[in-house]
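Q: here is a sequence together with a model predicted from it:
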Amino acid sequence: MERLAHIDALRGSAVLLVLLQTLFVPLLGQPWLLQHVLDPGLLGMLWFLLISGFVVPASLRAGHDDAYRFLVRRFLRLFPAYVVATMIVVTMLGPAAGWFAGATATLATPSFEVLEQYGPLPVVLVFYLLCLGLQWSGLLHSVSLRSTVALLLLALALLLALARQLFMLNLPVTLPLVLSLMFFASVWYEAQHEGSSYARRRAREYARHTLRFYGVVLPVIFLAGWAAAPTPGESWPRYVLTYVLGIAGFRLLSSRLPMNSPLLIWLGSISYSLYLLLPALQQLTHRLTTGLGLDGGAAALITATLGMLLALAAAQLCRYLVEQPFILLGKRLTGRRDMQPLARLHSR
């Protein structure tokens, strides 16, 4: 249960960072620290993805988790809540926004930083497909192969960054990069929780080997890719530092510094619904405060606070009325009774 609690708490920390970036950072104007050093929202989304990389391959490799069961559970876990969130987003923001509930920007042109444009959900779905393909081929259990996949995806990100700079192409450079990090997280899981001490040592060696490549290649990816089309007022070191902090923070908080705060665990349990519903609830609170004739700095703070409270309440309601019933249905359809701790974690 300790693993389950501290991973959910880490997911809750990611939720807090996304809430901070979405609702409260805009109230600060344009502080130098957040323009040039750290992106809290990106850090939170990186932790979401690293957690998925941490738990998905391990749960797929468990004896009771074949591909069919995984697909049924994932579909019933993700799709019903997504449909509800899409309906709400369409109502609040219009039809064009509804197809990608939770996305943070326009979908017209591929972005260098895919997480800030599309959000983490499309990346997670691509990762699911890659894991299912590796499981179907019988290779998902191999820690050396997953480490190799992580390095190949890192190399692909580097090639896209160089192509973006040389040919001025709009390429989603960080898509293979974050997928690489997710496969690294799956190796990190074995380094922490594999039953055999030899297997743990072997996984740690692969993890250290992969981290060395990240240390060399990450700055080149962001320097090359970002220099091709920089965003005014921002700098590429901000992205490098955020990714480095994301990797280092994930390693520490998933191993040596586990968190078990009940508040963070609760936030982690509603993270998916909150991620989907936050844009619509933010727009709703803005309309409410505008309708009341509030303006100025106090109105902006009231809007942000009310938006946070409404989003948390709506996410809890969606979790209780939509997510949990379909999660239970997925368990019944796949015949699962006594789940192992990791499987319980991934069904949350």
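A: Nice, I can see it.
Q: contacts and neighbour counts: CA atoms only from here.
A: Fine.
Q: what ranges do the helices span in the stretch 51-200 of the chain?
A: 67-93, 95-98, 114-118, 121-136, 143-167, 174-193, 197-228 (DSSP state H, counting those that start in this stretch).
Q: in a markdown table: the ones you listed, plus mean neighbour count and distance to residue 8.
A: Output for the helices of the stretch 51-200 of the chain, formatted as a markdown table (neighbours: other C-alpha atoms under 10 Å; distance: least, C-alpha to C-alpha, whole Å):
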| stretch | mean neighbour count | distance to residue 8 |
| --- | --- | --- |
| helix 67-93 | 18 | 16 |
| helix 95-98 | 16 | 28 |
| helix 114-118 | 20 | 21 |
| helix 121-136 | 17 | 17 |
| helix 143-167 | 20 | 24 |
| helix 174-193 | 25 | 15 |
| helix 197-228 | 18 | 23 |
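Q: in addition, the following structure is provided for comparison:
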Amino acid sequence: MPASSPLPRATHAIAAPAAPAAGPAAPADAPAPAAGRRRRLDWLDALRGIAALVVVFEHSLDVLFPEVRRTASPWFDFGRYGVFVFFLVSGYIVPASLERRRSVREFWIGRMFRLYPPWALAGAIGLAAGAAGVAWAPPDGLAEHPARAAFAHLTMLQDLLGVPNVVNVFWTLSYEMVFYLLVTALFVAGVRGNGAGAGTSLGFAAGAAAIGFALPTGLVSGHWPGYTVVVGVAAMAGGLLAVMSRRAGLRRGGACTLAALALGLLVLNNRIGAMESLAIVGTMFAGAGVYAVQHRRVARGPAVAMLALASAVTLAAGVHGLLDGQRPERANPPSWGWVVALGAAWLTFLAGLALRDRRFPRALTWLGVISYSVYLLHPPIVQVIWRLSREPGHMVPVERAAWALLLLACVLVAAAVSHRYVELPMQGLGRRLTRSVRAAGASAPEPEPVPPPDSDRVPAGERLAAPAPSGAAVSP
């Protein structure tokens, strides 16, 4: 995630910036598809692999390449570029996963077993590294109210509940979770996530432009921090239980609860500014809209027009915000780097879509497969490298290159081990549990069937588990 202005080396910890970095989407829920189908989806893995590399690079700037931070970052925000690529991929694939399953219960079982195991591993490593002094300690706010922080993190909504992140990159998973809640609410209401993507995206873009800069950050948690967490945890737990009920009334009530929670947190209690919060979720729904257009779920002409207008309105909101960013009521105004990064993320995503039938380098698609673990595990490794290396200004180019290669090697090895021994086994367990639930007839009846998508496997973060990721980057 984009770094703020560098702090003294002794205390700076890849601080979570006021604005997002990159995050993965969650892993896909389906078993690995056939070879031909997998190849057709390699473009998604390639995109997540690119986004993962960009995230690691973003977080290495203050450690090894401060001149890039000074010169390029104001005009191209690497972190935001990665995050929006991750979120576009997530939006493209996650609603299709729910529609393919046609079961809210099975969808959430899959999400839980793909998102939480590597997330828990990353959180444990972050806490242990901080306690051992080999990385920076987590924010002080966590120790002041540990129970509150723990419950908030279990929802993955902690960044929107006013609770500091145990690991700074966890913030993107809060937006992934908001998206899942909204997609679930739409599904229960009979509105298909992919089919409604274009119009919903335009609505969020309009909201970002119209009211995004007029709203304060942390409005609710700033006044009632404890109650915010209690209400948020209860609303999410109660809403999810209700939408899995067999009673139509409870299902509708649960859908309304989840939608109200997600929208309320985005608008009233965000940390990064309502404009950017709404833009992130709108971008994910735009990804769903692209899927609907590609698979002819909607009339192409109107859908394409809405998607183009949504992206234009979001970019225009960013330009207006940075030109008018000196006004005191503007919460976290964007920079030119934000605008350029969002545009570049869209171009990257559309280029991948256009090239989806081409072969992609296996190394890049493999990186996409493990991208969820890359995203979650790289921060403490970057911090350790920072402690061991010298000040960038005192290193010759060869020395910097050596540290950069060591950093990348350590991140890839850690992510590969996590994927092999944490993600894959837990994904398998989740699939077995899903089959048991289905066989026992425990899944609540869902809305009428819809044609299954080609696959719900997302690249990197998603497939990580196969997050196809989260993914969270994001999952990412």
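A: Received the coordinates, thanks. All values reported here derive from a predicted model rather than from experimental measurement.
Q: work out the TM-score between the chains.
A: For these two chains in superposition, a TM-score of 0.81 is obtained (TM-score structural alignment, normalised by the length of structure 1); 328 aligned residues with a C-alpha RMSD of 3.7 Å.
Q: any idea how far the equivalent of residue 277 of structure 2 over in structure 1 lies from residue 115 of structure 1?
A: The alignment partner of residue 277 of structure 2 in structure 1, by TM-score structural alignment, is residue 175. Residue 175 of structure 1 sits 8 Å away from residue 115 of structure 1, going by C-alpha to C-alpha, to the nearest Å.
Q: with residue 310 of structure 1 instead?
A: Taking C-alpha to C-alpha, one finds residue 310 of structure 1 at 24 Å from residue 115 of structure 1.
Q: now residue 29 of structure 1
A: Taken as C-alpha to C-alpha, the span from residue 29 of structure 1 to residue 115 of structure 1 is 22 Å.
Q: does residue 66 of structure 1 touch residue 60 like I think?
A: Yes: with contact defined as C-alpha atoms under 8 Å, residue 66 of structure 1 reaches residue 60; the gap is 6.4 Å.
Q: and those two? Which one has more around it.
A: More crowded of residue 66 of structure 1 and residue 60, by other C-alpha atoms under 10 Å: residue 60, with 21 against 16.
Q: gap between the more buried one and residue 277 of structure 1?
A: Distance, residue 60 of structure 1 to residue 277 of structure 1, using C-alpha to C-alpha: 28 Å.
Q: just residue 145 of structure 1 next, same as before
A: 37 Å.
Q: please pull up the equivalent of residue 130 of structure 1 in structure 2.
A: Match for residue 130 of structure 1 (TM-score structural alignment): residue 182.
Q: OK, contacts around that match?
A: Counting by C-alpha atoms under 8 Å, 6 or more residues apart in numbering, residue 182 of structure 2 makes contact with 258, 259, 262.
Q: I'd say the last one and residue 176 touch.
A: I take that to be residue 262 of structure 2. No: under the criterion of C-alpha under 8 Å, residue 262 of structure 2 is not in contact with residue 176, lying 10.7 Å apart.
Q: helix/strand/coil for the residue sitting furthest away from the middle of structure 1?
A: Most distant residue from the mean C-alpha position of structure 1: residue 293, 36.5 Å away (C-alpha atoms, centre = their mean). With DSSP: H, G, I helix; E, B strand; the rest coil as the basis, residue 293 of structure 1 sits in coil.
Q: any idea how far it lies from residue 287 of structure 1?
A: In terms of C-alpha to C-alpha, residue 293 of structure 1 sits 10 Å off from residue 287 of structure 1.
Q: do residue 340 of structure 1 as well
A: 45 Å.
Q: one more: residue 75 of structure 1?
A: 33 Å.
Q: so which of the contacts of residue 182 of structure 2 is the most crowded?
A: Most neighbours among those, by other C-alpha under 10 Å: residue 258, with 29 neighbours.
Q: touching, it and residue 237? I think so.
A: No: using C-alpha under 8 Å, residue 258 of structure 2 is not in contact with residue 237; the gap is 9.2 Å.
Q: in space, what's closest to the counterpart of residue 153 of structure 1 in structure 2 - neighbours in sequence excluded?
A: Alignment note (TM-score structural alignment): residue 153 of structure 1 maps to residue 204 of structure 2. Excluding the flanking residues, the one nearest residue 204 of structure 2 by C-alpha to C-alpha, 6 or more residues apart in numbering is residue 282, at 4.9 Å.
Q: end-to-end on stretch 206-216 of structure 2?
A: End-to-end distance of stretch 206-216 of structure 2 (C-alpha to C-alpha): 18 Å.
Q: stretch 228-238 of structure 1 now?
A: Terminal residues of stretch 228-238 of structure 1 are spaced 16 Å apart (C-alpha to C-alpha).
Q: what's it in contact with?
A: 34-39, 164-166, 168, 219, 222-223, 226-227.
Q: buried residues in it, which are they?
A: 228, 235, 236, 237, 238 (16 or more other C-alpha atoms under 10 Å).
Q: what residues in structure 2 pair up with stretch 264-280 of structure 1?
A: On the basis of TM-score structural alignment, stretch 264-280 of structure 1 is assigned to residues 364-380 in structure 2.
Q: how many neighbouring residues does residue 46 of structure 2 have?
A: Neighbour tally, residue 46 of structure 2, other C-alpha under 10 Å: 25.
Q: which residue packs closest to it, ignoring adjacent ones?
A: Computed as C-alpha to C-alpha, 6+ apart, the closest residue to residue 46 of structure 2 that is not its neighbour in sequence is residue 365, at 4.7 Å.
Q: same question, residue 206 of structure 1
A: residue 147 (6.5 Å).
Q: now swap in residue 131 of structure 2 and tell me
A: residue 137 (6.4 Å).
Q: got it, and residue 355 of structure 2?
A: Closest residue to residue 355 of structure 2 in three dimensions, ignoring its sequence neighbours and counting by C-alpha to C-alpha, 6+ apart: residue 43, at 7.3 Å.
Q: nothing else from me, thank you.
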